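1. Below are the sequence and a predicted model for it; my questions follow.
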Amino acid sequence: MGQAKNRGSKEQRIADALGLKRVSLSDLKIRLGLPENASFLGYGIHNVEKDEFLSRFEETADAIMRTWGKTPELAISYAEFDDAYTVSRKCKEAIVVGMFDTGTQIYVASVTGD
């Protein structure tokens, strides 16, 4: 008992399993070449094959309903990585992306290395 507490939060365990390392938003902006004033909008789900963003997701005991939009402005924005990752696992060919508003466009970047 108490083993899960010793392994860290759910988000940290997922990140560890994926080989991800926590990076500050400032460091990420520098790495991506984004302006310092770019706002982090949250995590989105991107279907790479179709170049679409998950804009609606509903799951019931009987079915999963997904709606995709062509632009990141239409994407569901998840505040927590683990929430986005959990949903992305239910969407074929989808990856988790970080979404940033630069003032002139929405910039998306994979955060899982997929």
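-> Perfect, I can see it now. Residues are numbered from 1 along each chain as shown.
2. switch to C-alpha atoms for all contacts and neighbour counts from now on
-> OK.
3. Check the spacing between Arg89 and Asp82 real quick.
-> Per CA to CA, to the nearest Å, Arg89 is found 11 Å from Asp82.
4. between the two, which one's more packed in?
-> Of the pair Arg89 and Asp82, Asp82 is the one with more neighbours under other CA atoms under 10 Å, namely 18 against 13.
5. Now do the buried residues in the host helix or strand of that one.
-> Using DSSP states H and E, Asp82 sits within helix 81-88. Buried residues in helix 81-88, counting neighbours by 16 or more other CA atoms under 10 Å, are found at Phe81, Asp82, Ala84, Tyr85, Val87, Ser88.
6. need those residues in TSV with distance to Ala38, can you?
-> What follows is the buried residues of helix 81-88, written out as TSV (distance: CA to CA, whole Å):
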residue	distance to Ala38
Phe81	19
Asp82	23
Ala84	21
Tyr85	23
Val87	26
Ser88	25
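7. Next up, a structure to set beside the first:
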Amino acid sequence: MTSFGEEKRVVIRKKSAEFEEERVTPVAWLKAKLGVPEHATYLGFGVQKEDGALFLAVCDPAGAPSDWGWTPSVEQARKFVGWREAVDASERCAGSGVVLYFDYGEEIWVFPAR
């Protein structure tokens, strides 16, 4: 027993972990959520017209969206690294949405990001 004002020390020993914690990357999580095979390569975010026919190919963030270039080819589409940059571009173009690109080897698959 300790008297008032006297410091009492408690020592708690942790058991050492016998397993290594598995870390799940954001891309691995996305692949699992979307049902994308592990071998597919994540290419980035993109902007697609809501009718699905065109993908944003060329854009100057400082320029007017009317001057931006669109392509029907997903291979030629612009790939954004960051979510915010893709959202900003999409918000400036009425009738567009943010998408995700995955390379399956023989083709590129497109998934809505929202």
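-> Now that the structure is in, tell me what you want to look at. In this text the structure is predicted, and so the values were computed from the model without any measurement.
8. TM value for the aligned chains?
-> Once superposed, chain against chain, the TM-score is 0.70 (TM-score structural alignment, normalised by the length of the first structure); 89 aligned residues with a CA RMSD of 1.8 Å.
9. Glu49 of the first structure maps to what in the second structure?
-> Using TM-score structural alignment, the partner of Glu49 of the first structure in the second structure is Asp51.
10. you'd agree that match is in a helix?
-> No - counting by DSSP: H, G, I helix; E, B strand; the rest coil, Asp51 of the second structure is not part of a helix but coil.
11. From Leu34 of the second structure, how far out is it?
-> As defined by CA to CA, Asp51 of the second structure lies at a distance of 21 Å from Leu34 of the second structure.
12. Likewise for Ala89 of the second structure?
-> Note on Ala89 of the second structure: its distance to Leu34 of the second structure, by CA to CA, is 24 Å.
13. Arg84 of the second structure now?
-> Distance, Arg84 of the second structure to Leu34 of the second structure, using CA to CA: 21 Å.
14. Alignment lookup: Val96 of the first structure to the second structure.
-> For Val96 of the first structure, the residue aligned by TM-score structural alignment is Val98.
15. so which strand or helix has its match?
-> Using DSSP H and E, Val98 of the second structure sits within strand 96-103.
16. does Gly103 of the first structure really touch Phe40, like I thought?
-> No - Gly103 of the first structure lies out of contact with Phe40 (CA atoms under 8 Å); the separation is 11.3 Å.
17. okay, the two: which has more neighbours?
-> Neighbours per residue, other CA under 10 Å: of Gly103 of the first structure and Phe40, the larger number sits with Phe40, 16 against 11.
18. Double-check that the more buried one belongs to a strand.
-> Yes - Phe40 of the first structure forms part of a strand when assessed by three-state DSSP.
19. can you pull the contacts of the counterpart of it in the second structure?
-> For Phe40 of the first structure, the aligned residue in the second structure is Tyr42 (criterion: TM-score structural alignment). Applying CA atoms under 8 Å, 6 or more residues apart in numbering to Tyr42 of the second structure gives the contacts Val27, Leu100, Tyr101, Phe102, Asp103.
20. now the equivalent of Glu75 of the second structure over in the first structure: how far from Glu80 of the first structure?
-> Matched to the first structure by TM-score structural alignment, Glu75 of the second structure sits across from Glu73. Using CA to CA, Glu73 of the first structure is found at 18 Å from Glu80 of the first structure.
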